[in-house]
Structure formats: structure tokens, C-alpha cells
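Enquirer: Provided below for reference: sequence and predicted model.
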Amino acid sequence: MPGSDRKTITILKALLEAEDGFVSGNRLANELGLSRVSIWSRMEKLRDQGFEFEAVTRKGYRIVKKPEALSSWLTRAYLEDSTIDYELVFLSSIDSTNDHATRLLANDFEAPFFVIANEQTLGRGRMGRQWYSPPSYNLYLSFASTPNVRPDRMQLFTLWMGACIAQHLRNRLNLDIGIKWPNDLYFDQKKLAGMLTEARVDADSIRELVFGLGLNVNQVQDDWPADLKQSAISLREPYGRKLDLNRMAAQLISAISTGYETFISDNIRNDFEDLWPQLDVLQGQFIEAESRDGPVEGIASGLDNHGSLIVKTNKGKLVTLNSGEVHLKRF
């Protein structure tokens, strides 16, 4: 993680691993080649970020409180053992993580990198819709890269990244999370997350790519705006308790990074074909959709090789949708 204070992160990681136990200040000083005063000054820096520590003579230090809101130090400490070496840009508030990532790319910020925010004031979904992004409850992040791949390679990209994220959450939380084509994660017929991929194409190559994720993590039902109470859900609701936002951020950064690297290797098709039937929440459902040629009704029947949705109409005709709005038909 370029640009981070690795010695402070190493101190924090040691304290986290000790859980309720103490970590010797002498041990930390010897392992890191620092003085006890330097160890203490780094811990004071962490105190300013919302951490609380207990110090006991001849025992050392232990954590007694961690920040519940997004913390760059805590997320980086959870990532310390990973192989991720991308820059992480943490922001307390931003208009949109996708927009900020695009601005950084335009100013030649070295990619790949992540933008992670505690709050978005103008969070966006597909078709310019607003994404509800209050502070401290949920995750709002964007991953930016300069992949230099053919445009036709992008047809499965968002669905592949969604599959990687959904599979990680299913394994981690034992929740039956699925994907609603083309870009949403769902649980119990409610929206859990949205994805937004934006790209700049030069000639015959994708030069800049930004993948955005808004994941509802700790929002509680009573706090949803009235227009979202029936359609949105957070992980906290089915999981039954509050989740560690920073641990979740670290895990998703790893999952997204691994998914992207697999995508770049051009080796996703077999894995995607195995994963998709497990995750497709529309399969076999009667749906309504808007296509370029007008409204479509029928049974959702999987994807074609390009990631387009196949719909079998009432007349038995197979229609493929490249994009558009899809809703379950209500009877």
C-alpha cells in the first residue's frame, strides 16, 4: 500500500491480533527498530483517529476501542497480510467515488487505485440515478485502472465483478446473496448493492476503467428513506448484528483486486459460467423489461455468451437484452 506508514500499521496489526491481550512495547520497539517514544507517538496518532488504548506497566498495550466508521488505518491494518499493493485513497466525504477516481485518472494519478469514502453527497447509480450514501453505515468505493484491453472484453466485466463480490459475501456471511442483471446485488428480493462501471475508449482499447460499488452494510430499517424502505436492505438485517465496516472494506478490496486480476488474465469465462447459475436471481422468473425496441415480457432464461439477458416471451420467442431496466412481474 504505497503512501502509508507501514510501521504504524504494523503496530496496529499486532494489537488487533492480540485481541484482548497485551502487546509489549519493548517487543514492538525491537521488531520495528524504533524507540519506545516513537512507538508511543504513533499510538497517539492513532488515538487522534478514534482508537483507545490501555497501557499497563510490564504488560504493554492493548486496544480497548476501535473506530466504527471508516478508518484508513484500520482498513490498512486488516489488509497488511494481503498481496494488494494498490494505492488506497480514503476520503471523509466526496461527491462521488467514481467521479473522484475519474478526476484522479485525468490528472495522471498512478493506477490501479481505490477511492473509498465515508459518505457520498452525489452518489450515482445507473442512468444518473442517485445512490443513497449516508455517512458511517455503508461502503462506497471505486476501483480505477488503465487496462488497455479490447472493448469486447468488457461485456462480462460488471457481471464478473458482481459474481466475485457476491460469492465472497456468501462465503463470509453464509447469506444467499444473488445478482439481479445487469448490475445489482440482491437479498430476499431487495437491493443490497449497486455497481457502476464507466470506461474511456480510445480507438480500439479501453484506456481508463472505473468500477464503483455501493454496498449497504449497517443501515437499519428505520433509517431508510420512505421511498427505499420496501426495496432496500443491508447486510446487518439478515446477518443479525452490526458488521465491522473496516474489516468488510479490506475484504472487498481484496475480492475486487483478485477479480480484476483474473479478468485481465482473460481467464474468467469458465469460472463465470460455473458461478452465474448459483447467483442469478432472475432465472425462471416472469419479468418486465424495457428494450430499445420497446417493452418485453417473459421468462428470464439466463445469459448469452456476451452477458446479455435472454428472455423467452409468451409466444416462445427468445429476445436478448443488452441493457435496460428489468423488474419482476407482479400479478
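Expert: Arrived safely. Worth saying up front: this structure is predicted, and the values here are computed from it rather than measured.
Enquirer: rest of the way, CA atoms for contacts and neighbours
Expert: Fine.
Enquirer: Tell me if T8 really is in a helix.
Expert: Yes. Counting by DSSP: H, G, I helix; E, B strand; the rest coil, T8 falls inside a helix.
Enquirer: That one touches W40, doesn't it?
Expert: No. Judged on Cα atoms under 8 Å, T8 makes no contact with W40 at a distance of 10.3 Å.
Enquirer: Settle it for me: which of these two has more neighbours?
Expert: T8 (19 against 14; other Cα atoms under 10 Å).
Enquirer: Helix, strand, or coil at the closest residue to that one other than its chain neighbours?
Expert: In this structure, T8 finds its nearest non-sequential neighbour in R42, 6.0 Å apart by Cα to Cα, 6 or more residues apart in numbering. Secondary structure for R42, judged by three-state DSSP, is helix.
Enquirer: ok, structure two:
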Amino acid sequence: MSKKTPRKREKVVPKLRRPPKDPGLFLLRTLLAAFPQYVSGTYLAQGMKMSRVGVWNRVNNLRMQGLGIDAARNRGYRLTKEPALLNQSLLEAHMDAEQPNCRCVVLQSVDSTNSEAERLLNANRKTPFAVFANQQEKGRGRLGRTWHSPATGNLYLSVAFRPKLPASDLPLTSLWFGLKICHFLRDASGLDVQVKWPNDLLIQKRKMGGMLAEAKIDVDCIQGLVVGIGLNVNSKQKHFPKSLTGKASSFAESAGHALPLHELASGLVRCLIMAYEEYLEGLDFKALQKAWKEVDALQGQAVQVQTGKELLRGIARGIDQTGSLVIRLGNGKLRKLRSADVTLST
């Protein structure tokens, strides 16, 4: 398997300025910035504006939430382990360093993070914001399919925006987000992640995740945009239903070790917000088309395409300027498809 060296990222070290609005957030951000070193209890007490006993109580509360925090006499505290499932406090500490202007909510279970994000948009929640869940009861993918979403250390998240873009931009917007997510995951995991048009994420032809962009459209204008991602991060093969045997896998299975869930989650939000801001500045389609070709899991492959009642077979030839899939049929003609169910021919 082709592997790449994960990109090292600089940590943001908090500075003591004024009493923190949230002492718990200061505690976690400080421990994260110092990891894997210890932070003295005196430093934490001064920064949190509380007694050493108060710091101890905060640490014990985090331990009860599943965080591993080691304490050593004359050395202080250090993080040793993160929970197997997303923790609101730890994720907020990561997010505060990555995207301080994007608020997040972590739910233990929800019907769908996209649906929850849509409800919050309708309730006039300030954007951008992110919705995470450790489990989805009715997770969904393209074409109304169910997304298997157990509480096994995976990522189910949605980020919401109010872009006011032409509705015709939605297909290219989806491809742009998918491309940026793919690049981020390559850097974060060191694995050769590819995109299968329009929104599946693959490693060695096995599905690792997918992206679903849904829009609220009014008078041909996108008033609300929700970008949902489902990623098999730390699942094991035993967690997948038999119907997905040989078809799906996880990043942990491919990498041979678990990935840091909270760092990956906050990094994905940062990736989506940067992709959104870049898109608003103006999309260079030729650059998109070139970059897409480099990660395209279908390029030059024999494919089978179901579009309505029509079944087509041909060779995938990338995307056109509208984001449609281009295939060359057996008779040599090119066919462009805006929506279809595509599988690699066996």
C-alpha cells in the first residue's frame, strides 16, 4: 500500500493574559499544547485562577469523562489517552485552537447530523457551526441510501453555512469539498485516499467514508448549505455488517493503528471552512479538474453506470466543467452524467 508521511502541524500554546472565561477549556488546551510533557499544577492553578485543589477536581471530572490524565508529584499533569468516542470538552479544546469562530455540538446519538444541522439552520443558529454525533440512527448517503453509523469510534459530522450561491453551483461545490477532504485525509493519515465520483472516499477500492452536501434553495439561490461527512476511522472489521465485507474498511485497519479522533475531527472542520472560503473567492475549474484527476478512483477504469432505468458500461474519463462524470461508451461516444450510481466493473 502506498503511504505518505503525515504532515506535522504546529501546536498553539496558550498564554497567560487574563482569567479564562472557561477554566476547563484552558486546562485542556494547555495539556494538549504540552503533550506529551507534563504541566505543573502551579502553572495550571495560576492560569485557571483557582486553587490546586480546584485544578485537581477539574482533572478528576475529565477522568470521569474517559480522558486519561496522569499526575506525578513535582511534575504536574499530562494527557495520556483520549476517549474512544468524541468528547465535547476535548473537542472544544481542539476546536478553540483550530477554529475559534466555529461552535460545535457533540451528540451521543441523533437521527442524522445533516438533519440536526438543518434544524439548527432553520432556528437561525449563527454559521458556520458543526454538529457531531457518536452514533446516527438514520444516517443517510446519496440516493436515499442508509449510512451504517455505529458508536465504534468513527466520525459523523456536518458543517453548516449560509453561502447565497447560485443553485447551479451545487454539483461543483460538492466536488470541491470532496477534493479538499481527500487531500486533508491523505496528509493526516499518510494513506493513498482517492475519491470515487461524486463523493465516496476509498483506499484500495474499499470505502472509507463519504460526503453528502445538501442545500436549502430559495429562488435558485442556495440559502443554506450543509456538508455532511461519514468516516470509518477506528472501526474494526467485526463492526461492519456482513453485506459490507470486502467492500468497506476503516482508516485504522488500513494504517495498522488507531487515529486520534478529536484531532482528526477538528482538522476536518478547519478543512471544510477553508474550502468554503476558497470557493467563495472564485473557483478555478481547470485547477479543480487537474487536482481531481490526481485522486480520481475511476479515471481510466471500466465502470458500470445505472441512471434511471438505463444501464451503461464504459471507461471513466473524468469530469466536465459542470462536475458531470464523463464516460466513453463501447461505441466511442462520450456520455456526460450529472447523477448516477457508478460501480467499478469486475
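Expert: Arrived safely. Because the structure is predicted, anything quoted here is derived from the model rather than measured.
Enquirer: overall similarity of the pair, as a TM-score.
Expert: The TM-score (TM-score structural alignment, normalised by the length of structure 1) is 0.92; 327 aligned residues with a Cα RMSD of 2.0 Å.
Enquirer: circling back to that earlier point, residues near the aligned residue in structure 2 for the residue nearest to T8 of structure 1, how many?
Expert: The equivalent of R42 of structure 1 in structure 2 is R58 (alignment by TM-score structural alignment). Per other Cα under 10 Å, the neighbour tally for R58 of structure 2 reads 15.
Enquirer: G332 of structure 2 belongs to a helix?
Expert: No. Under three-state DSSP, G332 of structure 2 falls outside any helix and is assigned coil.
Enquirer: how about it, what does it touch?
Expert: With contacts defined as Cα atoms under 8 Å, 6 or more residues apart in numbering, G332 of structure 2 has no neighbours.
Enquirer: The one 10 residues further on now?
Expert: By Cα under 8 Å, 6+ apart, the contact list for V342 of structure 2 reads W197, V303, Q304, V305, Q306.
Enquirer: same check, this time on A265 of structure 2
Expert: L91, L155.
Enquirer: where's it relative to L121 of structure 2, distance?
Expert: Plainly put, A265 of structure 2 is 21 Å away from L121 of structure 2 if you go by Cα to Cα, to the nearest Å.
Enquirer: just K333 of structure 2 next, same as before
Expert: Applying Cα to Cα to K333 of structure 2 and L121 of structure 2 gives a distance of 44 Å.
Enquirer: Please enumerate the helices of structure 1.
Expert: 6-18, 25-32, 36-47, 72-78, 97-106, 157-173, 236-239, 245-264, 269-279 (DSSP state H).
Enquirer: hang on, the earlier thing: so K333 and L121 of structure 2 - more neighbours on which side?
Expert: L121 (22 against 9).
Enquirer: Now do the same for the more buried one: its match in structure 1.
Expert: L121 of structure 2 maps onto L105 in structure 1, by TM-score structural alignment.
Enquirer: these two touch, right, that match and F113?
Expert: No. Counting by Cα under 8 Å, L105 of structure 1 stays clear of F113, with 9.6 Å between them.
Enquirer: dump the residue contacts of the residue nearest the centre of structure 2.
Expert: Nearest to the geometric centre of structure 2 sits L268, at 4.2 Å (Cα atoms, centre = their mean). Counting by Cα under 8 Å, 6+ apart, L268 of structure 2 makes contact with I181, F184.
Enquirer: so what corresponds to L325 of structure 2 in structure 1?
Expert: L325 of structure 2 maps onto L309 in structure 1, by TM-score structural alignment.
Enquirer: That match touches V296, doesn't it?
Expert: No. With contacts counted by Cα under 8 Å, L309 of structure 1 stays clear of V296, the gap being 11.6 Å.
Enquirer: more neighbours, the two?
Expert: Using other Cα under 10 Å as the criterion, L309 of structure 1 and V296 rank with L309 on top: 23 against 20.
Enquirer: Just tell me what H94 of structure 2 corresponds to in structure 1.
Expert: Checking TM-score structural alignment: H94 of structure 2 goes with Y78.
Enquirer: same question but for D169 of structure 2, I mixed them up
Expert: Using TM-score structural alignment, D169 of structure 2 pairs with R153 in structure 1.
Enquirer: how far away is that match from N267 of structure 1?
Expert: Counting by Cα to Cα - R153 of structure 1 and N267 of structure 1 are separated by 11 Å.
Enquirer: the more surrounded of these two?
Expert: R153 (14 against 11).
Enquirer: so how far is L28 of structure 1 from the match of H94 of structure 2?
Expert: 18 Å.
Enquirer: Same question for G316 of structure 1.
Expert: 69 Å.
Enquirer: Enumerate the strands of the stretch 51-200 of structure 1 by residue range, in sequence order.
Expert: Secondary structure of the stretch 51-200 of structure 1 by DSSP state E, counting those that start in this stretch: the strands cover 52-56, 60-65, 87-91, 113-117, 139-145, 178-180, 184-187, 190-202.
Enquirer: Tabulate the ones you listed (JSON lines), appending mean neighbour count and distance to F272 of structure 1.
Expert: Formatted as JSON lines, the strands of the stretch 51-200 of structure 1 follow (neighbours: other Cα atoms under 10 Å; distance: least, Cα to Cα, whole Å):
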{"stretch": "strand 52-56", "mean neighbour count": "14", "distance to F272 of structure 1": "44"}
{"stretch": "strand 60-65", "mean neighbour count": "17", "distance to F272 of structure 1": "41"}
{"stretch": "strand 87-91", "mean neighbour count": "18", "distance to F272 of structure 1": "28"}
{"stretch": "strand 113-117", "mean neighbour count": "25", "distance to F272 of structure 1": "24"}
{"stretch": "strand 139-145", "mean neighbour count": "26", "distance to F272 of structure 1": "20"}
{"stretch": "strand 178-180", "mean neighbour count": "26", "distance to F272 of structure 1": "12"}
{"stretch": "strand 184-187", "mean neighbour count": "23", "distance to F272 of structure 1": "16"}
{"stretch": "strand 190-202", "mean neighbour count": "19", "distance to F272 of structure 1": "17"}
